[in-house]
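**Student:** my questions concern the predicted model and sequence given below.
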Amino acid sequence: MSKRTTTRNGTARPIRLLGDPVLRTECDPVRTFDTALERLVDDMFVTMYEQDGAGVAANQVGSGLRVFVYDCEDDRGRRHVGHVVNPVLVAADGELLVESEGCLSLPGMRFETARHAHAVVEGVDVRNRPVRVEGTGYFARCLQHECGHLDGEVYIDVLSGDERREAMRAIRALQRP
């Protein structure tokens, strides 16, 4: 269990790894707001904490719904914890920051990844109430990363040049028998 704790009930789910088709499929909007959705969010939080992640998208735990959870700090050291259902990345702007980034679906791999310093996500919560989340620094990176997952992307898709070639070589090396 990570150093972060939660009072949420839930069950950790297996993280889907690169190569699983669910990671490359655009997620469907949530249309039913019920206890099953609440359970999914609780399970995602438990999974994120168990894996010591900063965020988890629903497809990373095998669900094809547009939902993600997060627990990470911004560039001022403020901790942000929450979830967004049917998120839309409405802004990704500011300076491009190139920093080491990883993903629970690509364990043990980290690559220098360019992300905007500021991001805004709008959506709803598990009770279909409007949510607007704004982040800077690492939190902005997390918001962009998780929204990408829900569009069927993984962070290596935003890499270019030498970083992309290095990532592809590392992935091929893992896939060899």
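**Tutor:** Arrived safely, thanks for sending. Being a predicted model, the structure only gives us computed values, none of them experimental.
**Student:** contacts, neighbours, all on C-alpha from now
**Tutor:** Fine.
**Student:** show me where this protein has helices.
**Tutor:** 35-51, 137-150, 161-175 (DSSP state H).
**Student:** tell me which of the ones you listed sits nearest to Val22.
**Tutor:** When the helices of the chain are compared for distance to Val22 using Cα to Cα, the nearest one is helix 137-150, at 9.8 Å.
**Student:** and that closest one, how far out from the chain middle?
**Tutor:** Here the centre of helix 137-150 is set off from its chain's centre by 6 Å, with Cα atoms, centre = their mean, to the nearest Å.
**Student:** same thing with stretch 107-124?
**Tutor:** Centre-to-centre, stretch 107-124 and its host chain are 8 Å apart (Cα atoms, centre = their mean).
**Student:** next one: stretch 120-128
**Tutor:** That offset, for stretch 120-128, works out to 15 Å (Cα atoms, centre = their mean).
**Student:** re the thing from before, Pro29: which of the helices of the chain is closest?
**Tutor:** Nearest to Pro29, of these and by Cα to Cα, is helix 137-150 at 9.8 Å.
**Student:** which helices and strands sit right next to the closest one?
**Tutor:** On a contact count with 3 or more Cα pairs under 8 Å, 6 or more residues apart in numbering; DSSP states H and E, helix 137-150 meets strand 55-57, strand 67-73, strand 79-102, strand 110-124.
**Student:** nearest the geometric middle of the chain, what residue?
**Tutor:** Glu146 (2.8 Å; Cα atoms, centre = their mean).
**Student:** that older thread, okay, the helices of the chain, which one's buried deepest?
**Tutor:** Mean neighbours per residue, mean count of other Cα atoms under 10 Å, is largest over those for helix 137-150, with a mean of 24.
**Student:** relative to strand 67-73, how tilted is it?
**Tutor:** 160 degrees (axes from the mean of the first three to the mean of the last three Cα atoms, to 10 degrees).
**Student:** against that first model, consider the following:
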Amino acid sequence: MAVHPICVVGDPVLHHPTRPVEHFDDELRTLVEDMFETMAAANGVGLAANQIGVDLRVFVYDCPDDEGVQHRGVVVNPELTTSGIPQGMPDPDDDWEGCLSVPGESYPTGRASWAKVTGSDVDGKPIEVEGTGFFARCLQHETDHLDGHLYLDRLMGRHARAAKKMVRRNGWGIPGLTWDPAESGDPFAEDED
């Protein structure tokens, strides 16, 4: 297993839909193992293949739901179904979302309260995963990645404007930028004084 560098907002691989997985083989299993290892090193709750530069429709997750139950797995070639997404500005107290491809930043993001993903496991067997609350947010976020969208694309109003400024301030938004979780650790960890 290996920890891979994570692509940062602006890399073209993050902004185009991924290709469906056609071969369920040892190469796919190795990719999934590496994705779990990379996600763990970054202290993430989900990781899509294109976040490590691989143009394939697969994501891994290790995410709690709102009741504290941990969900861990992989979905290959996911298709997403959700309840309605609330209209208007997201709740600034409850709707914060972050992303390993936008390290250390988070913004209120509107998401459906329920989501279901159908697809395949790493062996090609059909699976269905559904969740509510934070876990539903994770399923939507990772599927968005595979469709070529970042959560920043869903921001509204002042949050969208602030995110655009943040991308420029950090020197992101250009191809080829990555960060290495094996060296940097958790980009969302609170600094201790």
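**Tutor:** Yes, it's here. Since we're looking at a predicted model, the values are computed, not measured.
**Student:** what's the residue nearest to the centre of the first structure aligned with over in the second structure?
**Tutor:** Applying TM-score structural alignment, one finds that Glu146 of the first structure aligns to Glu142 in the second structure.
**Student:** next one: Glu50 of the first structure
**Tutor:** By TM-score structural alignment, Glu50 of the first structure lines up with Ala41.
**Student:** which residues does the nearest residue to the match of Glu146 of the first structure once chain neighbours are set aside contact?
**Tutor:** Leaving aside its chain neighbours, Glu142 of the second structure sits nearest to Ala48 (5.8 Å; criterion: Cα to Cα, 6 or more residues apart in numbering). Ala48 of the second structure makes contacts with 35, 57-60, 142-143, 145-146, as judged by Cα atoms under 8 Å, 6 or more residues apart in numbering.
**Student:** now swap in Leu23 of the first structure and tell me
**Tutor:** Contacts of Leu23 of the first structure by Cα under 8 Å, 6+ apart are 16-17, 59-60, 149, 152-154.
**Student:** show me what it aligns to in the second structure.
**Tutor:** In the second structure, Leu23 of the first structure lands on Leu14 (TM-score structural alignment).
**Student:** next, count neighbours for the residue nearest to Ile85 of the second structure when sequence neighbours are not counted.
**Tutor:** Nearest-residue entry for Ile85 of the second structure: Ala112, 4.3 Å, with adjacent residues in sequence omitted and distances by Cα to Cα, 6+ apart. Residues lying near Ala112 of the second structure (other Cα atoms under 10 Å) number 17.
**Student:** same deal with Val117 of the second structure?
**Tutor:** Neighbours of Val117 of the second structure under the rule other Cα under 10 Å: 22.
**Student:** what residue in the first structure is paired with it?
**Tutor:** Checking with TM-score structural alignment, Val117 of the second structure has Val121 as its match.
**Student:** and the gap between that match and Met168 of the first structure?
**Tutor:** According to Cα to Cα, to the nearest Å, Val121 of the first structure and Met168 of the first structure sit 29 Å apart.
**Student:** ok, Trp96 of the second structure - contacts?
**Tutor:** Contacts of Trp96 of the second structure (Cα under 8 Å, 6+ apart): 106-109.
**Student:** so how do I select the buried members of these in ChimeraX?
**Tutor:** Only the buried entries of these go into this ChimeraX selection, using 16 or more other Cα atoms under 10 Å:
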select :106,107,108,109
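**Student:** hmm, which of the contacts of Trp96 of the second structure are common to the first structure?
**Tutor:** Compared against the first structure with both residues aligned by TM-score structural alignment, their matches' Cα atoms under 8 Å, the contacts of Trp96 of the second structure retain 106-109.
**Student:** against Val102 of the second structure, how distant is the equivalent of Glu163 of the first structure over in the second structure?
**Tutor:** In the second structure, Glu163 of the first structure lines up with His159, judged by TM-score structural alignment. Relative to Val102 of the second structure, His159 of the second structure is positioned 14 Å away (Cα to Cα).
**Student:** same deal with Lys116 of the second structure?
**Tutor:** 25 Å.
**Student:** tell me which of those two has more neighbours.
**Tutor:** Shown here are Lys116 of the second structure and Val102; by other Cα under 10 Å, Val102 has more neighbours (22 against 18).
**Student:** ok, the closest residue in space to Pro78 of the second structure that isn't next to it in sequence - contacts?
**Tutor:** In this structure, Pro78 of the second structure finds its nearest non-sequential neighbour in Gly119, 4.5 Å apart by Cα to Cα, 6+ apart. By Cα under 8 Å, 6+ apart, the contact set of Gly119 of the second structure is 75-79, 126-128.
**Student:** distance to His23 of the second structure and neighbour count for those residues - can I get that in JSON lines?
**Tutor:** Listed next are the contacts of Gly119 of the second structure as JSON lines, based on distance: Cα to Cα, whole Å; neighbours: other Cα atoms under 10 Å:
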{"residue": "Val75", "distance to His23 of the second structure": "14", "neighbour count": "27"}
{"residue": "Val76", "distance to His23 of the second structure": "11", "neighbour count": "27"}
{"residue": "Asn77", "distance to His23 of the second structure": "11", "neighbour count": "21"}
{"residue": "Pro78", "distance to His23 of the second structure": "15", "neighbour count": "24"}
{"residue": "Glu79", "distance to His23 of the second structure": "18", "neighbour count": "14"}
{"residue": "Pro126", "distance to His23 of the second structure": "14", "neighbour count": "12"}
{"residue": "Ile127", "distance to His23 of the second structure": "17", "neighbour count": "14"}
{"residue": "Glu128", "distance to His23 of the second structure": "20", "neighbour count": "14"}
